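**Student:** Below is the sequence, then the predicted model.
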Amino acid sequence: MRSLIQRVSSASVTVDGTVTGSIGPGLLILVCAMQGDTEKQSEWLARKVVNLRIFRDDEGRMNRSLIDTGGAALIVSQFTLAAETKGNRPGFSTAAPPEEGRRLYEHFSAQVASHGVTVANGVFGGDMKVALVNDGPVTIWLETPG
């Protein structure tokens, strides 16, 4: 699985003029299931994200995790993270098929919540408008091993 995480002061996702998910301080997590991904990769990524020490401690150093801070997660499916950009028009053939992508996205979201993190979601496959206040800015790319 691939993910782009952003430390945020706040974030929200809107579909058809309706806010479907919003958070205060925490992480905006854009996530894409790739062909061949399983629950194992989803669980690894969830553990990595909630334990990644990218929040400031009392001395201003990035030394605290999402769990440590009690922050929330806004999780948004984003198949375009699978983009292949050899030419000028991206291809997405390495993304998991939609049904599998949805299943792994939902599993990932449930795994993040299982760590005690408050989770809000976008709409899988929806035309979403994402708003965020990037804190730092801190933006990190994560990909599951093998």
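**Tutor:** On my side now, so go ahead. Residues are numbered from 1 along each chain as shown.
**Student:** can we go C-alpha only for contacts and neighbour counts from here?
**Tutor:** OK.
**Student:** Spell out the secondary structure type for Pro145.
**Tutor:** With DSSP: H, G, I helix; E, B strand; the rest coil as the basis, the three-state label of Pro145 is coil.
**Student:** A further structure is provided below for comparison with the first:
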Amino acid sequence: MKVVLQRTRNASVTADGRLSGQIESGFVLLVGITHEDIEKDADWLADKIVNLRVFEDEEGKMNRSLLDEGKEILSVSQFTLYGDCRKGRRPNFMEAAKPSQAEKLYDYFNDELRRKGVHVETGVFGSMMDVQLVNDGPVTLIIESK
């Protein structure tokens, strides 16, 4: 699994012109799943993300986690994270999981984040979506389970 994490002041996602998810402050996660990923990958990523210390403490040092701060997550599925652009002029998406496999693991991942006590909003899996956010920092990280 691959996640692009962006610290945000606020964010929303719409699908088919309808608001699907919205948060005030926390993380926007763009989530990519490959055909080799299993629940263990989702478990590891969920634990890493909620405990990652990327929020400032009283001294301005990145020392506090999403859980410490009581922040939220907007999670958006994005198979294009597994687009291989090394050859030709069109991305190859052979490494991305098939939609049926990816959706199950994406749902599991979001449920795991919720089990850890985080409020999670989502986009609509498999839909064309518009994501709006205000980057905070900006802080953007790429986290991979393998």
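**Tutor:** Here it is on my side, so go on. Since the structure is predicted, the reported quantities are computational estimates derived from the model, not experimental observations.
**Student:** Quick check: TM-score for this pair?
**Tutor:** For these two chains in superposition, a TM-score of 0.97 is obtained (TM-score structural alignment, normalised by the length of the first structure); 145 aligned residues with a Cα RMSD of 0.7 Å.
**Student:** Next up, the contacts around Arg53 of the second structure.
**Tutor:** With contact set as Cα atoms under 8 Å, 6 or more residues apart in numbering, Arg53 of the second structure has these partners: 62-66.
**Student:** same deal with Asn51 of the first structure?
**Tutor:** With Cα under 8 Å, 6+ apart as the criterion, the residues that contact Asn51 of the first structure are 65-67.
**Student:** can you rerun that using 6 Å?
**Tutor:** When the contact criterion is Cα atoms under 6 Å, 6 or more residues apart in numbering, the partners of Asn51 of the first structure are Ser65.
**Student:** Check the gap between it and Cys32 of the first structure for me.
**Tutor:** 19 Å (Cα to Cα, to the nearest Å).
**Student:** Run through the strands of the second structure in chain order.
**Tutor:** Listed in chain order, the strands of the second structure (DSSP state E) span residues 2-15, 18-23, 26-32, 55-56, 62-64, 72-77, 120-122, 129-144.
**Student:** Any chance of those strands in a markdown table with distance to Glu39 of the second structure as columns?
**Tutor:** Compiled in a markdown table, the strands of the second structure are given as follows (distance: least, Cα to Cα, whole Å):
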| stretch | distance to Glu39 of the second structure |
| --- | --- |
| strand 2-15 | 13 |
| strand 18-23 | 24 |
| strand 26-32 | 14 |
| strand 55-56 | 27 |
| strand 62-64 | 26 |
| strand 72-77 | 16 |
| strand 120-122 | 18 |
| strand 129-144 | 14 |
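**Student:** Minimum distance to Lys98 of the second structure: which of the ones you listed has it?
**Tutor:** In this view, the strands of the second structure are compared for proximity to Lys98 of the second structure by Cα to Cα, and strand 26-32 is the closest at 11.3 Å.
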